[in-house]
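[1] fold the following, please.
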Amino acid sequence: MRKNAIAYDQLYALLRPAVWHKTVLEVATGTGQVAKHLLCSADHIEATDVSAAMIAQAKRGNFSSKLYFSVQDMFHLPYADQSFDVVIVSNALHIVPHPEKALIEFRRVLKNGGTLIAPTFTHAENSPWGNLQALALKIAGFPLHSRWTSAAYLAFLQQNGWTVCKSVVLQNSIPLTYAECKKVERR
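    Modelled structure (predicted):
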C-alpha cells in the first residue's frame, strides 16, 4: 500500500500545476479522490461518473462551491463545446469499451489549446502480483478492455489526434502511465 500511496502523491504533484486556476472536468471520478485533491489548485471542477452510488459517496464531505459532482456518461456529456480548460480521465480508459469514442467527446468539450490528462494503468507491463490484481479487478466487475504497455498507450492517444506533451510511468502495483496531452485541431 505504501508503494501505491507514493504513486498517487506523485500523480497529484503532476496534476496540480496542470490545473492551476483552470476550469476542469473530471470524468470517471469514482469517489472523487482526485477532484478533492485538486480543489485548492483549480478555479472550478465538474466531477462526473456514470455510477450514482459513486457520486453519492463522492459528495460526502464536499462543502466547496468550486467542486460539483454529477452523474454523467463520458460518451454523452451535457456540456457545451469548448467548455473546459482541462479534462481529466484518471484510471479509466483501460476499462472502457471503445476508449477512442470517449476521446472524441473529451475533444468536443475541451477548449482549443486545452489539456487532456489521462493517467491510466498499463497492465501489459504487470508483474505477477499486478496480473493477480488485474484478475481481481475483472472479477469485481472492472474488466480490462485494453491491456497497453506505456508506449502502446501513448501511441493510442497520438493515433486518436492528441499531442502527448508529458508522460511519466509511476511505479505502482500496476504501472500507472501519466499522459498530459494537448488538443490538436483536426483539419
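[2] CA atoms for contacts and neighbours, from now on please.
    OK.
[3] ok, longest helix in this structure?
    helix 2-19 (DSSP state H).
[4] that one packs against which elements?
    Helices and strands touching helix 2-19, by 3 or more Cα pairs under 8 Å, 6 or more residues apart in numbering; DSSP states H and E, are strand 162-170.
[5] helix or strand right after the strand it packs on?
    Of the helices and strands lying after strand 162-170 in sequence (DSSP states H and E), the nearest is strand 176-183.
[6] buried ones in that following strand?
    Taking 16 or more other Cα atoms under 10 Å as the neighbour-count basis, strand 176-183 is seen to contain the buried residues 176-183.
[7] next one: stretch 48-58
    Using 16+ other Cα under 10 Å as the burial criterion, the residues of stretch 48-58 that qualify are 48-51, 54-55, 58.
[8] among those, which lie within strands?
    Of the positions in those, 48-49 sit in strands, assigned by DSSP state E.
[9] farthest-separated two in the buried residues of stretch 48-58?
    V50 and A58 (12.4 Å; Cα to Cα).
[10] find residues that contact each of the two.
    Residues touching both V50 and A58 (Cα atoms under 8 Å, 6 or more residues apart in numbering): none.
[11] next, the closest residue to E185 other than its chain neighbours: secondary structure please.
    Taking Cα to Cα, 6 or more residues apart in numbering, and ignoring the residues beside it in sequence, E185 has N112 as its nearest neighbour in space, at 7.5 Å. Secondary structure for N112, judged by DSSP: H, G, I helix; E, B strand; the rest coil, is strand.
[12] residues near N112, how many?
    17 (other Cα atoms under 10 Å).
[13] likewise the one 3 residues further on?
    By other Cα under 10 Å, 27 other residues sit near T115.
[14] that one in helix, strand or coil?
    On the three-state scheme (three-state DSSP), T115 is labelled strand.
[15] want to put them side by side, so please do this one too:
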Amino acid sequence: MKNRRNFWDRTAIIYDRFMRRDAAAYDRMYALLRPVVRDKTVLELAAGTGLIAKHIANAAEYIEVTDASEQMIRQAERENHAENLHFSVQDMFCLPYADAAFDVVIISNALHIVPQPERALHEIKRVLKNDGVLAAPTFTHAENSFSGKSRAFLMRLAGFPLHSRWTSGEYLAFLTENGWTVRKSIVLQASFPLTYVECEKSEV
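    All right, here's what the predicted structure looks like:
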C-alpha cells in the first residue's frame, strides 16, 4: 500500500495534465453519472484530484471525495467552489463510514490498479444502501491496441501499478462473481478502452 501511495503522491501535481488527453471520454462519463447521483449522497473512492466530483457536484446532494494519497486530496481541495464536496484521505479497504451510509459509490479507474480488488468491492457493498448504485468505470487494458500496450508498458516502467488486466467482458464477469448485478455497461474510447459500469447489489 505504501509504495502505491508514494507513486500517486509523486504524480498528483501532474495528474490533471495527464488526464486531459481523455477529456472527451470523461465528458461522456460525467453525462452518464449526473442522473445517477442526482439528489443523492455519494462516496467517491480513489478520486485523485477530484475531477469527477467537481464535474458532477451540481447534480448530487453531497459527495464525500476520498483518496489514499494525501497529495491527491490536497490537489483536489484547490479551486473547489462547491459547498457539497468534502475531501478526506481514506483507505478503500477499511472505510470509517457506517453500514448503508451512501446512495451511490463511485470508484473510477481504480479496481485494476489495486491488489485484491474483491476486498474493495466487499467494503463498498457494506457502505452502500441496499437499493444503491455502484458506478465503477475502469480501464480494460487487455483490449489495448499495440500502441496502447506500448503505453501501458512504459507506464509500468515509470512505476504505475497495474494488478489486473481485463477485457470488458472479463471485468463484467468479475463484478458479477463478486455479488453485483450489472445494469448498464458502455465501452468509451480513450487512451485505453474505458468500460463504464453501473451495478446494483445482487445479494441483499
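[16] ok so, going back, quick one: contacts for the counterpart of the residue nearest to E185 of the first structure in the second structure?
    Following TM-score structural alignment, the counterpart assigned to N112 of the first structure within the second structure is N130. Neighbouring residues of N130 of the second structure by Cα under 8 Å, 6+ apart: 100, 201, 204.
[17] what of F84 of the first structure?
    Remark: with contacts taken as Cα under 8 Å, 6+ apart, F84 of the first structure is in contact with 22-25, 109-111, 114.
[18] switch the cut-off to 10 Å
    F84 of the first structure sits next to 22-25, 44-46, 106-112, 114-116 when contact means Cα atoms under 10 Å, 6 or more residues apart in numbering.
[19] also L25 of the first structure?
    Contact analysis of L25 of the first structure by Cα under 10 Å, 6+ apart lists 35, 44-48, 67-68, 79, 83-89, 106, 109-110, 116.
[20] buried ones among those residues?
    In terms of neighbour count (16+ other Cα under 10 Å), the buried residues within the contacts of L25 of the first structure are 35, 44-48, 67-68, 83-89, 106, 109-110, 116.
[21] ok, the residue mapped onto T163 of the first structure from the second structure - how many residues close by?
    Under the alignment by TM-score structural alignment, T163 of the first structure pairs with T181 in the second structure. Each residue near T181 of the second structure was counted by other Cα under 10 Å, and the total is 19.
[22] got the end-to-end distance for stretch 106-123 of the first structure?
    The first residue of stretch 106-123 of the first structure is 23 Å away from its last residue (Cα to Cα, to the nearest Å).
[23] where exactly do the helices run in the first structure?
    Taking DSSP H to define them, one finds helices in the first structure at 2-19, 33-37, 52-59, 99-109, 128-139, 150-159.
[24] closest to M74 of the first structure out of those helices?
    In this view, these are compared for proximity to M74 of the first structure by Cα to Cα, and helix 99-109 is the closest at 6.1 Å.
[25] average distance between that closest one and the second structure?
    In the superposition with the second structure, the average deviation recorded for helix 99-109 of the first structure is 0.2 Å (mean Cα distance after the TM-score superposition for the first structure).
[26] A58 of the first structure matches what in the second structure?
    Across the alignment, which pairs residues by TM-score structural alignment, A58 of the first structure is matched by A76 of the second structure.
[27] which residues are in contact with its match?
    12, 16, 47-51, 53-54, 65-67, 70, 87-88.
[28] now, among these, which is nearest to L157 of the second structure?
    When these are compared for distance to L157 of the second structure (Cα to Cα), A12 wins out at 17.9 Å.
[29] counterpart of the closest one in the first structure?
    That one, A12 of the second structure, aligns with nothing by TM-score structural alignment.
[30] distance of L157 of the first structure from L93 of the first structure?
    If you go by Cα to Cα, the gap between L157 of the first structure and L93 of the first structure works out to 11 Å.
[31] those two: which is more packed in?
    Under the neighbour definition other Cα under 10 Å, L157 of the first structure and L93 were set side by side, and L93 has more, 22 against 19.
[32] list the contacts for the more buried one?
    If you count contacts by Cα under 10 Å, 6+ apart, L93 of the first structure has them with 28, 99-100, 102-103, 118-121, 144-146, 153.
[33] ok, the residue nearest to the spatial centre of the second structure to S150 of the second structure distance?
    The C-alpha lying nearest the average C-alpha coordinate of the second structure belongs to S108 (Cα atoms, centre = their mean; 1.6 Å). S108 of the second structure sits 22 Å away from S150 of the second structure, going by Cα to Cα.
[34] and if you look at L33 of the second structure?
    If you go by Cα to Cα, the gap between L33 of the second structure and S150 of the second structure works out to 30 Å.
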